[in-house]
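1. task: produce atomic coordinates for the following.
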Amino acid sequence: MEHSPHDVTERLDALEIKASYAEDLLEQLNLTIYRQQQQIDGLLAQLGQLREQVQSAGQGGAPRNLRDELPPHY
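-> Have a look, this model is predicted:
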């Protein structure tokens, strides 16, 4: 089965368009992953800080009474 040069050109154009969309999508996905990794890194840093705060509060001596932490409207 032979294809005319016009058919081949149309198929090649279609493939180039698909490749262009695929490259754009890949770039968007890479950017999304990069941003998510930044968020994860930030959250891990916050978690580390919270762990340090909890450990330092636990070493403060007497155990805390939860009633002391109730909001003033109670």
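2. from now on I want contacts and neighbour counts done on CA atoms only, so please keep to that.
-> Noted.
3. and the residue most central in space within the chain, how far from Leu43?
-> Nearest residue to the geometric centre of the chain (C-alpha atoms, centre = their mean): Gln36, 1.7 Å. Distance of Gln36 to Leu43, given as C-alpha to C-alpha, to the nearest Å: 10 Å.
4. for Leu26, same thing?
-> Distance from Leu26 to Leu43, by C-alpha to C-alpha: 26 Å.
5. next, the second sequence, to be compared with the first:
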Amino acid sequence: MDELRQRVDELEIRYTHQGRMLEELNLVVAESAQRIARLERELVHYREMLGSLAPGMIESPDE
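-> The predicted model follows:
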């Protein structure tokens, strides 16, 4: 019975640890998504700035 209790305890510890790791990973993913969105907005802004300085010289990514 002690062996079973020990195995259950180990599983509970692992479960708790994985839960914490999942929360931390979720924060990293959310922060990364926010950063990507900000960088995309900046890119659009800089493309618009360059477009106004030299119209017709900037190719779109599709070309």
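6. TM-score of the superposed pair?
-> TM-score for the superposed chains, counting by TM-score structural alignment, normalised by the length of the second structure: 0.84, backed by 55 aligned residues with a C-alpha RMSD of 0.7 Å.
7. what about the helices in the first structure?
-> Ranges of helices in the first structure, per DSSP state H, are 5-58.
8. that older thread, the residue nearest to the centre of the first structure matches what in the second structure?
-> In the second structure, Gln36 of the first structure lines up with Ser32, judged by TM-score structural alignment.
9. Ile17 of the first structure pairs with which position in the second structure?
-> Alignment note (TM-score structural alignment): Ile17 of the first structure maps to Ile13 of the second structure.
10. what about its match, how many neighbours?
-> By other C-alpha atoms under 10 Å, 12 other residues sit near Ile13 of the second structure.
11. cool, the one 3 residues further on as well?
-> Neighbouring residues of Thr16 of the second structure were enumerated by other C-alpha under 10 Å; the total is 12.
12. look up how far Val28 of the second structure lies from it.
-> Thr16 of the second structure is 19 Å from Val28 of the second structure, by C-alpha to C-alpha.
13. equivalent analysis for Arg20 of the second structure, please.
-> Going from Arg20 of the second structure to Val28 of the second structure by C-alpha to C-alpha gives 13 Å.
14. do Pro55 of the second structure as well
-> Separation of Pro55 of the second structure from Val28 of the second structure (C-alpha to C-alpha) stands at 39 Å.
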